[in-house]
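**Q** For reference, the sequence and a predicted model appear below.
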Amino acid sequence: MDAFRELHRLITGYQVSQAVHVAATLGLSDLLADGPRSVAELADATRTDARSLRRLMRGLVAVGLYVDTGDDRFANTELGDAFRNDAPRSVAGWARFVGRPFHWQAYASLEHSVRTGETGFAAVHGMSLWGYLAEHPDEQNVFDDAMTALSRAVADAVVDAYDFGRFGTVVDVGGGRGLLLSAVLSRYPSVEGVLFDRPDVAAGAHQLLAAAGVAQRCKVIGGSFFEAVPAGGDVYVLKAVIHDWSDAESVEILRTCRRAMSASGRLLLVEQLLDLSPDPVRTALSDLTMLVVAGGQERTTDEYRSLLSASGFDLTRTFATASDVFVIEAAPTQ
């Protein structure tokens, strides 16, 4: 290994992140979906400066997203094609989020978080991520798009790994726009669903659920999971929720779920696991994002076991999926 080159690649990784963010924001992969286009055509479609756009395209060619076909024309590579918004597991929504100034500025406070243990986001913006999103609805939409993109990347793997068909009603707590729940309901036509999230977030779920053809079997309810969640479900699913919160806040959320459940109910946490991750780099960096942005953390299996125990649950089984998340099943302590 050439240590200098590898270190240089690590140091300049932020440049790649921003270039890919801009590609997603401009929708370049979508514009190239039907074949090569010239820089002039792309600049006209995106209302950008052609000379600057050419330089961006040169950088994106270097990292493998696009290919220069000659005559100042560019086309998608296989990677670029997968970056289209309509690709099966597109993460373009995530790319649009991570480069937004409010998120980017927070990450610049990583050193502050390491030195103090405080969340960098609050140090920069004077409030939590959730408070900021509530005050900035445009950024809330970007964030919701990002969470939907991440759900799209793992939803099929989760439904493949766990049998939801034995339940009558699935309650998706903090379910965003309902991508995961729609995958469950599409796979199991006899199952009913309840989508629960903050009112402003839950309101955006109707369109996705209708497009999936499951709206008639799914209630959408707004509220706070710190106060109460809908009662009567057979299984309660929290995907990428608990990792956003501190231990104390996580126990509070889990106890709220426990109060809504019967003794025969089940709780499912869909999370990455530090001790079992098939992609340790991604999971470790996600943990840093929790430190800097949300104030939570990624955890080990035993750490989740402890949280669940403190909340009135016993961890019963852990299911690996074909993605980097696990389904952690828990039952009320008897």
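**A** Thanks, I have the structure now. Residues are numbered from 1 along each chain as shown.
**Q** going forward, measure contacts and count neighbours with C-alpha atoms only.
**A** Fine.
**Q** isn't there a strand covering Arg84?
**A** No - assignment of Arg84 by DSSP: H, G, I helix; E, B strand; the rest coil gives coil, placing it outside any strand.
**Q** Contact partners for the residue sitting furthest away from the middle of the chain?
**A** Relative to the mean C-alpha coordinate of the chain, counting by C-alpha atoms, centre = their mean, the farthest residue is Asp71 (38.5 Å). By C-alpha atoms under 8 Å, 6 or more residues apart in numbering, the contact set of Asp71 is Ser38.
**Q** another structure for you, compare them:
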Amino acid sequence: MSQDEDRTTGGRTGTADDTENLRRSAAFLVDEALGFLFPAALRAAADIGVADHLADGPATPDRLAAATGTDARNLHRVLRLLATRGVVTEDERGRFALTAAGQALRGDVPYSVRAAVQMLTDRTMWRPAGELTHCLTEGTTAFEDIFGLPFFDHFAKDARTAAVFHVGMAAMSDQENAPIAAAYDFPESGTVVDIGGGHGGLLLEVLRRNPGLQGVLHDRSHVLAGNRLEAHPELAGRWRPHEGDFFAAVPAGDIHLLKRITHDWADEDCVTLLGHCRRALRPGGRVLVVDAVVPPGNAPHQSKALDLMMMASLTGRERTEADFAELFARAGLRLSRVIPTPTVLSVVEAVAA
């Protein structure tokens, strides 16, 4: 090989600019590969509740370590990394303070996402994400290979994991529910069925904003036990719980809500579920799938990251507008419109075909 040839350009003569670009690429990719340590640090901070001890102002790692029962030097190292992403900030005296962006890591504030961070970085999400190569070579989720059961079957046998998931999902949804409920023009009367509605946060917001509506919260019995609607006496008589498996049947209604449900499941499962909705839909009714809609192009969008989480741990996926249209058609429905909301989610509306 001549002196003008460069191994990094495949044996072709490369310019100095080519070599510099490759060096920059190498540095960039190494930095990206280290990116997994930020959510690891974020989880550690959530686990020990350090943000709550910053509510009254800046504090040193020594003071925070004493309050949280942790090692001061290692806590400083975690906080130092979080400061690089604007979750906390370190002053010239070595004290750390929460930024505006980090406030929701506290557990004592409205819209706290502490439980959501713990869910998204739980071992049920974290470990399969490290096995994406398995998903590529085998075409299947990595979850069952690691835990021995499919995702939701594992939940049924592991109360700890189930609690982390449902509490975390409720926390993740809290900041979404009000703007989603406000973004859609619900009818003045009728029954809204929140299918797989968890603790009922979205249904609560819908009923608050639409006093003429009745509600049904449909989920498994152990999930319904944690519902939030019972804590609101002003809604008494306007809603009822309904225990069931949405793959078997769903209650009749004028509006069927499915928030963050279809992305958990493979296409065939979604067609089954949407088919149940179609049969249970009253004349003139609508199915509202509230999920991320993957946009075209190269721009960042949370749906593209969530899609890999679905690939690693579940059987579902995030979908484009065309994907939703195809699912609806197979279930006897027709996509009528996609309504964006101020959140990462959209309301994908379907009517009877």
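**A** That came in fine, so what should we check first? None of the values given here were measured: they were computed from a predicted structure.
**Q** could you check the distance from the residue farthest from the centre of structure 1 over to Val39 of structure 1?
**A** Applying C-alpha to C-alpha, to the nearest Å, the value for Asp71 of structure 1 to Val39 of structure 1 is 10 Å.
**Q** Ok, Glu271 of structure 1 next?
**A** 41 Å.
**Q** next one: Val154 of structure 1
**A** 34 Å.
**Q** Asp163 of structure 1 now?
**A** 49 Å.
**Q** Just want to know which of those two has more residues nearby.
**A** Val39 (22 against 11; other C-alpha atoms under 10 Å).
**Q** counterpart of that one in structure 2?
**A** Under the alignment (TM-score structural alignment), Val39 of structure 1 maps onto Pro61 of structure 2.
**Q** cool, and Pro137 of structure 1?
**A** Under the alignment (TM-score structural alignment), Pro137 of structure 1 maps onto Ala159.
**Q** what are the ranges of the helices in the stretch 201-350 of structure 2?
**A** 201-209, 221-224, 267-280, 302-313, 321-330 (DSSP state H, counting those that start in this stretch).
**Q** so the longest one versus helix 321-330, what angle?
**A** What it means is helix 267-280 of structure 2. 60 degrees (axes from the mean of the first three to the mean of the last three C-alpha atoms, to 10 degrees).
**Q** In structure 1, what range does the lengthiest strand in structure 2 match?
**A** Criterion DSSP state E: the longest strand present in structure 2 is strand 281-291. On structure 1, the counterpart of strand 281-291 of structure 2 by TM-score structural alignment is residues 261-271.
**Q** what does that stretch contact?
**A** 231-240, 242-243, 325-332, 334.
**Q** Report the distance from that stretch to the chain centre.
**A** 21 Å (C-alpha atoms, centre = their mean, to the nearest Å).
**Q** Equivalent analysis for stretch 96-104 of structure 2, please.
**A** The answer for stretch 96-104 of structure 2 is 21 Å, by C-alpha atoms, centre = their mean.
**Q** just stretch 298-310 of structure 1 next, same as before
**A** Using C-alpha atoms, centre = their mean, the offset of stretch 298-310 of structure 1 from its chain centre is 21 Å.
**Q** residues in structure 2 aligned with that stretch?
**A** Going by TM-score structural alignment: stretch 298-310 of structure 1 matches residues 318-330.
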